[in-house]
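>>> make a model of this:
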Amino acid sequence: MPADLAVIGLGHLGLPLAQAAAHSGIATIGYDPVRAPELASGRLPGDGAEGTLTAADVRRMLAGGFRPTTDPAELGRVRTAVICAPTPQAADRTLDLSHVAEAARALAARLRPHTTVILESPAYPGTTEEFLRPLLEEGSGLRAGRDFHLAHSPGRLDPGNRTHGYAATPKVIGGLTPACTESAAAFYGRLTDKVVRARGPREAETVHLLETNYRHVNMALVNEMAVFCHDLGIDLWDVIRCAETKPFGFQAFRPGPGVGGHGTALDVPSPAHGTRPLRLVELAQQVNDRMPGYVIQRAAALLNEHGKSARGARVLLLGVTYKPDVSDQQGAPAQEIAVRLMQLGAAVSYHDPYVAHWNVLGHPVPRADSLYDVAAEADLTILLQHHRTYDLQGLAVKAQLLLDTRGATPAGAAHRL
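This next block holds a predicted model:
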């Protein structure tokens, strides 16, 4: 059966797009050889990459006509195809575009004239024109900008944000030609309240670069301030509370145990592109990468102050996802913190209302089913993520020692980062 839209890649970008499209009455298929079978059965894959969607949401999408598929032949029957393939960081911190290449080849072999192709996957400036376009043209025999429309639109969804949902978040569009831009804008205009037209794909791709690095650089600043203020005996959380009353020129960011999420800090690939690295981004990444180690340093110092050693200590980690009130663990600092604690000889357990099972170093970590009882028995409890369900006042009373890395506990109730 023909569909208006094919979403290629049903992860944290693709599945919410498919949900918004299905809700708007757009006949939608979702192509994903790995995740489609479970989604077609009304279940969520176990990787947590769907963000805030639930199995009930998926079942409603299926009832509304959404069709997950592993058959690439379905891609030749749509008017619009949006590539939402993952682009994880490789070991050298460059983006791995192999999944985008696989998606492009699957689409190119079936690409029809007049189709609108949009790349939403995180990408370096130039990826749409220099990487995606040749794959589509060589595989299809068609020419972008003449036979089919090609554009980039950076993913902007904020999982768990109850204020800025899909429709309320403006979409940036940059097409290969003005006609490409307008075709992509016409599609997104059915899903969002506002469409913003960029000058071209490179500008649209660089929007993602700027927005992502803005977050990481500012988080690095407050993370460094957290270490600085602790050394001087200054309450950083009170400093931020006062500073954010300034009505101009300041936006409040808060420190944490590390920076997780899919929007990893991006430096530009300098040698091949004749550009120099973004030095501030490099420094921000170094600062943020040190935060899990700093949490361990503070944890060991707290235990020592109370006559205990990290070796043999019972440590409870609260919240192992990268954001509050979501199940996604992508890039969450909890993994590294748990590894470091285990290397010190600590006995680690965890609690997270959104994570039923958690593995570290290939082994399951004990889950605290009775939260308050385990917190009372633990030598140290570390709050890594502040989920709404946590009664931090009650936990502060029950826990022997509580290290709050999010500044979420009442003043004086816990040791803050």
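>>> going forward, measure contacts between C-alpha atoms and count neighbours the same way
Will do.
>>> gap between the two ends of stretch 267-277?
With Cα to Cα, to the nearest Å as the measure, stretch 267-277 spans 6 Å from end to end.
>>> likewise stretch 228-246?
22 Å.
>>> stretch 144-164 now?
This stretch, stretch 144-164, spans 33 Å end to end (Cα to Cα).
>>> cool, and stretch 230-249?
For stretch 230-249, the separation between the terminal residues is 25 Å (Cα to Cα).
>>> how about stretch 360-379?
Stretch 360-379: ends 20 Å apart by Cα to Cα.
>>> show residues contacting it.
Stretch 360-379 is contacted from outside by 303, 313-316, 335, 338-339, 348-351, 356-359, 381, 395, 398-401, using Cα atoms under 8 Å, 6 or more residues apart in numbering.
>>> let's compare: structure for the following, please.
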Amino acid sequence: MTGSIMVPQGGPEEEVTVPDHQGEATDAGGTRRYDLAVIGLGYVGMPLAKEACASGLRVVGVDVDPAKIESLNAGRSYIDDLTDADLDAMLGSGFTATADDSVIARSEAVVICVPTPLDEDHRPDLSAVRGASAAVARNLTSGSLVVLESTTWPGTTDEVVRPILEQSGLKAGADFHLAFSPERIDPGNPKFGLSNTPKVVGGYTDTCRDRASAFYARFVERVVPVSGTREAEMAKLLENTYRHVNIALVNEMAIFCDELGIDLWEAIEAAATKPFGFQKFLPGPGVGGHCIPVDPSYLSYTVRKLGYPFRFVELAQEINERMPSYVVNRVQRLLNRERKAVNGSRVLLLGVTYKPDIADERETPAVPVARVLRELGAELVFADPYVSSWAVDGVPVPREEDLAVAVESADVTVLLQQHAAFDLSVVEDRARLVLDTRGVLAEAVHIERL
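Have a look, this model is predicted:
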């Protein structure tokens, strides 16, 4: 694949390589060389490795988790967007996974795709980024390209990653190339993947940016250069903060529209008929995944360092985080209508992943919903075609295999995620009481929408 931007690569002259009998590139001493080393083999790193392999690049993956390495090298994928067949093709092209970070020294480009979670105080936790950067520094060679893709606060590439890399004795912009390119992976999206989603790239210097842009153009259709790493870092936070704030808006509207007797779902669909100036967002039981619950806090952290709060983000966080409790309140109301208490009632949770039709449970709002229901004495069960076992705070929740039996035996069913595998007509026809947090069920006496 040839991307829409092609710029000359800067840096020192690259070492001459010669192919061996399997087509693998080696240096003059016979040591294998790689075009790309991906550090962090999760939901971001593996799609990147997949597209790079498909474009003909020689790729190696580095991770600290032995289970991941064993699984990948055995051809078993644990990523929703990467099938075993995809992985077989990657392995056939020469891809391998390893915990040995010395392979970085034999790689022309290194992309860091490690997690950037929040700590218990909702502050950025960059321990994985620092660890990955230290591994790169130990193996950094002149002329290499290093790119950070992990979402973080503006200034991280320059203020955190660069000093660690320069402990190698090499200087960014002079001896090696440094850039930031935010990941835009949307797990389970059938339309947009890594190759056809525009790639934002910001470099420590213009030459760094150009080198990184040329690299990504080898397997991404469109590269979007920006003036620096901070602009690229901010772009990612802006994207997700925009979604976070608008989700909070409709979540709060769902609460007061219920009290006003207004069908917000119908109002949203009506507003969405406007062909300009409006984008549809839907309420739900809370926000989940690897971006929306986390990334805005990175931006809030950055603003607070200036001495004042980022009130939009913090208010949105407060609204979205209280939605699981509101869901439980609505469950209580439904049961009260039937003269039942939550204590002792059998509550079925339908769909415990954070998105439909994937197995990803990261930051799923199903957890806080389940936690509060359990505290109130509910007998919890769940049904999810993508989750074989599920525990909340270390305590297993029984899994229901048969949807019809599950909804018929539950005092109340809470639809948290609308997996396509769920036969919604079964829920509508056989459930006793239903709280539909996704607005996908037909309205009826026994069904309430959030």
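>>> TM-score them against each other, please.
Remark: TM-score between the superposed chains equals 0.96 [TM-score structural alignment, normalised by the length of structure 1]; 412 aligned residues with a Cα RMSD of 1.3 Å.
>>> re earlier: now, of the contacts of stretch 360-379 of structure 1, which are buried?
For the contacts of stretch 360-379 of structure 1, a burial check counting by 16 or more other Cα atoms under 10 Å picks out 303, 313-316, 335, 338, 348-351, 358, 381, 395, 398-399, 401.
>>> and the longest helix for structure 1?
Assignment by DSSP state H gives helix 201-232 as the longest helix of structure 1.
>>> which helices and strands does it pack with?
Helix 201-232 of structure 1 is packed against strand 149-152, strand 171-175, helix 236-243, helix 279-289, with contacts defined by 3 or more Cα pairs under 8 Å, 6 or more residues apart in numbering; DSSP states H and E.
>>> 10 Å instead, please
Under the contact criterion of 3 or more Cα pairs under 10 Å, 6 or more residues apart in numbering; DSSP states H and E, helix 201-232 of structure 1 touches strand 116-119, helix 127, strand 149-152, strand 171-175, strand 195-197, helix 236-243, helix 279-289, helix 291-305.
>>> contacts only, for the alignment partner in structure 2 of Leu39 of structure 1.
Matched to structure 2 by TM-score structural alignment, Leu39 of structure 1 sits across from Leu72. Listed by Cα atoms under 10 Å, 6 or more residues apart in numbering, the contact set of Leu72 of structure 2 reads 41, 46, 61, 66, 78, 84, 87-88, 90-91, 95-98.
>>> can you tell me how far Leu72 of structure 2 is from Val60 of structure 2?
Leu72 of structure 2 sits 11 Å away from Val60 of structure 2, going by Cα to Cα.
>>> so what sits against both of the two?
Joint contacts of Leu72 of structure 2 and Val60 (Cα under 10 Å, 6+ apart) are Phe95, Thr96, Ala97, Thr98.
>>> what do we get in structure 1 for Ile447 of structure 2?
Structural correspondence for Ile447 of structure 2 with respect to structure 1 (TM-score structural alignment): Ala414.
>>> what's around that match, how many residues?
When neighbours are counted by other Cα atoms under 10 Å, Ala414 of structure 1 registers 24.
>>> find the nearest non-adjacent residue to the aligned partner of Leu249 of structure 2 in structure 1, please.
Alignment note (TM-score structural alignment): Leu249 of structure 2 maps to Leu221 of structure 1. Spatial nearest neighbour of Leu221 of structure 1, chain neighbours left out: Ala284 (7.6 Å); criterion: Cα to Cα, 6 or more residues apart in numbering.
>>> what's the answer for Arg362 of structure 2, then?
Excluding its sequence neighbours, the residue lying closest to Arg362 of structure 2 (Cα to Cα, 6+ apart) is Gly289, at 4.9 Å.
>>> what residue of structure 1 matches up with the one you found?
By TM-score structural alignment, Gly289 of structure 2 lines up with Gly261.
>>> what's the burial count for that match?
Applying other Cα under 10 Å, we find 16 residues neighbouring Gly261 of structure 1.
>>> hmm, Leu41 of structure 2 is touching Ile69, no?
Yes. The criterion here is Cα atoms under 10 Å, and Leu41 of structure 2 meets it with Ile69 at 8.5 Å.
>>> quick one, which of those two is more surrounded?
Leu41 (26 against 20).
>>> who touches Ala411 of structure 1 in this structure?
Ala411 of structure 1 makes contact with Asp235, Trp237, Asp238 under the criterion Cα under 10 Å, 6+ apart.
>>> which one of the residues you listed sits in the busiest neighbourhood?
Within the contacts of Ala411 of structure 1, most neighbours by other Cα under 10 Å means Trp237, with 19 neighbours.
>>> now the residue mapped onto that residue from structure 2: how far from Gly277 of structure 2?
Correspondence of Trp237 of structure 1 to structure 2, assessed by TM-score structural alignment: Trp265. Distance, Trp265 of structure 2 to Gly277 of structure 2, by Cα to Cα: 19 Å.
>>> what's the answer for Ser297 of structure 2, then?
According to Cα to Cα, Ser297 of structure 2 stands 27 Å off from Gly277 of structure 2.
>>> which of those two has more neighbours?
The neighbour count for Ser297 of structure 2 versus Gly277, taken as other Cα under 10 Å, is higher for Ser297 (24 against 6).
>>> how far out from the middle of the chain is the particular helix or strand that has the more buried one in it?
Counting by DSSP states H and E, the element that carries Ser297 of structure 2 is helix 295-304. Centre-to-centre, helix 295-304 of structure 2 and its host chain are 18 Å apart (Cα atoms, centre = their mean, to the nearest Å).
>>> just the buried residues of stretch 219-228 of structure 2, please?
Phe219, Val220, Glu221, Arg222, Val223, Pro225, Val226, Gly228.
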